[in-house]
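>>> quick check, what structure comes out for this input:
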Amino acid sequence: MFNGIGNVDVAAVTAAFGTVDVVARSRAAGAACPDCGRFSDRVHDSYQRRLKDLPLGEQSVVIRLTVRRFICGAADCPRRTFAEPFAQLTTPHARFTTRLNHALERLGLALAGRAGARLAAQLGLGAGRMTMLRSGLFRCAVRWQMSQ
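From the prediction side, this is the model:
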């Protein structure tokens, strides 16, 4: 079901009221600091992210991902704490998974605005018109930048 997220353990899956909730956490013992690259397994804190994913059948899917914050042990590193990355699953601060984001980008590029939002609602993706515009414009900008 979740292709390409081998570093994530699924703890529980529940289905109720048209929504599938997936509770997940990382399998990794630690992570590398994004600034200095030093590996750390000292957990500072954890928090939960709520990510929308592609629908399963006619049910929406929400991934409740527990993210740990680690302490960087390097004395000369300017970063004191950092969150573990989930590069295959999502990007930092995103509310959608990478799979859902790619689908929305394609819809936004093809239809944009209200038409894209209507089709997204029919497909069970549930994105508003401004999300469709942003997704389509982002994809256009990336394509234009690659052609230059």
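
>>> rest of the way, CA atoms for contacts and neighbours
Fine.

>>> residues contacting residue 147?
By C-alpha atoms under 8 Å, 6 or more residues apart in numbering, the contact list for residue 147 is empty.

>>> look up how far residue 141 lies from it.
From residue 147 across to residue 141, the span is 10 Å (C-alpha to C-alpha, to the nearest Å).

>>> ok, residue 83 next?
Distance from residue 83 to residue 141, by C-alpha to C-alpha: 28 Å.

>>> this one as well, want them side by side:
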Amino acid sequence: MKRLKYFPTQDYSFLLDENHYVYDHVENEDSLHIYIKSREHGCCCPVCGKMSHKLHATYMRKFQDTPIRCKQTFLHANVYKYDCENPECECKVFMEDLPFAKASQVRTDALNTLVLAVSMFLSNEGASKVLSLLGVQISNDTIQRLYDRIEFIDNPDVEEIGVDDVAIRKGQTYATVIYDLRDHHLIALLDGRDGEPLKEWLKSHNKVRLVARDRASAYASAINEILPDCMQVADRFHLLQNLLEYMKDIFKEEMPTKLYIQNGKVSESAPDKILKEKTPDNAILDSLHYDNTSPRNSDGNELFYDNKKHNLNSAQYQHHKEMREKNSN
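Predicted coordinates:
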């Protein structure tokens, strides 16, 4: 008997973490249910921060996770509650923190990220329909609630920022975005793009020493007024945009409006037209043979077709003939 060199694995650390494992799963026609269990491990109290290993009880939580094979996927987690071992702490019992979902959350962090990524380029209703095809059941109102919970954490000590405008509704509503140049995360979203909201924001962020901005004069004026010693630079996108515009102007001035290529050479004047009569290939015509024999199928049997003959002497055809002659005159 040949010995197998491949063996099934029970390691699901790539799916969860070292403190949780999968012990069962149930697959239906349109859904997949994965059952996971917490291993005994220590957990820090969310109030006092002291590590606790004293188990209080277990409880069940259910999450919708990213779909597998376009099936709606759920995680059924059997997790622990802990007793805080600090007698002076106000919190007596707390629930363990899960690495894949926040407290009181019915979707995993990975699924929320997927939902926000899809809805970023679609409307909430459109994203809901696209996600349903992938195996995620979520309504447009729930997607909006996810957006409403997003918070921009401002940093009053930031020193290097980027400023640009974005369209909330193209052609109608615009906003000013401010992000940290070091890690490019968003720290502020201001209404309008006329520079006034940026002035108010800069007044409370006087440690800013470098601003990467677009070419809008409103932003330049606001920065010069509030932080005259701040260095302003153009970001890479707008530098490249400036370069392309200058190159277009150069090409328009230096290059003629029309270029002609003949025999691999460029000419500024149009080449003379050479009239050449197109003749059929006689060799191809000679290879074609037509006759009036009836068509036959692969078995050699004759194929019969309904050959409808038109009565050119009928009133309808005579009327059409008169109309063609009338229009031609």
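
>>> ranges for the helices of the first structure?
Taking DSSP state H as the criterion, the first structure carries its helices at 98-110, 113-123, 129-147.

>>> most tightly packed of these?
By mean neighbour count, with neighbours taken as mean count of other C-alpha atoms under 10 Å, helix 98-110 ranks first of the helices of the first structure at a mean of 19.

>>> tell me what that helix is packed against?
Packing partners of helix 98-110 of the first structure (3 or more C-alpha pairs under 8 Å, 6 or more residues apart in numbering; DSSP states H and E): strand 43-56, helix 113-123, helix 129-147.

>>> relative to helix 129-147, how tilted is that helix?
Following axes from the mean of the first three to the mean of the last three C-alpha atoms, to 10 degrees, one obtains 90 degrees for the angle between helix 98-110 of the first structure and helix 129-147.

>>> against the second structure, where does helix 98-110 of the first structure fall?
With TM-score structural alignment applied, helix 98-110 of the first structure matches the range 109-121 in the second structure.

>>> ok, stretch 58-77 of the first structure next?
Under TM-score structural alignment, the match for stretch 58-77 of the first structure is residues 70-89.

>>> gap between the spatially most central residue of the first structure and residue 69 of the first structure?
Centrality entry for the first structure: nearest residue to the mean C-alpha point is residue 90, 2.6 Å, by C-alpha atoms, centre = their mean. Distance, residue 90 of the first structure to residue 69 of the first structure, using C-alpha to C-alpha: 16 Å.

>>> and what of residue 9 of the first structure?
Here the criterion is C-alpha to C-alpha. By it, residue 9 of the first structure lies 17 Å from residue 69 of the first structure.

>>> so which of the helices and strands packed on helix 98-110 of the first structure comes closest to residue 107 of the first structure?
Of all those, it is helix 113-123 that lies closest to residue 107 of the first structure, at 5.8 Å by C-alpha to C-alpha.

>>> that closest one vs the second structure - mean distance after superposition?
Here the mean offset of helix 113-123 of the first structure against the second structure after fitting is 1.4 Å, by mean C-alpha distance after the TM-score superposition for the first structure.

>>> quick one: that helix to chain centroid distance?
Chain-centre distance of helix 113-123 of the first structure: 21 Å, with C-alpha atoms, centre = their mean, to the nearest Å.

>>> same deal with stretch 10-27 of the first structure?
Remark: stretch 10-27 of the first structure is offset 15 Å from the chain centroid, using C-alpha atoms, centre = their mean.

>>> where in the second structure does it fall?
Using TM-score structural alignment, stretch 10-27 of the first structure pairs with 22-39 in the second structure.

>>> now the end-to-end length of that stretch.
End-to-end distance of stretch 22-39 of the second structure (C-alpha to C-alpha): 11 Å.

>>> what residues of that stretch count as buried?
Buried residues in stretch 22-39 of the second structure, defined by neighbour count with 16 or more other C-alpha atoms under 10 Å: 22, 31-38.
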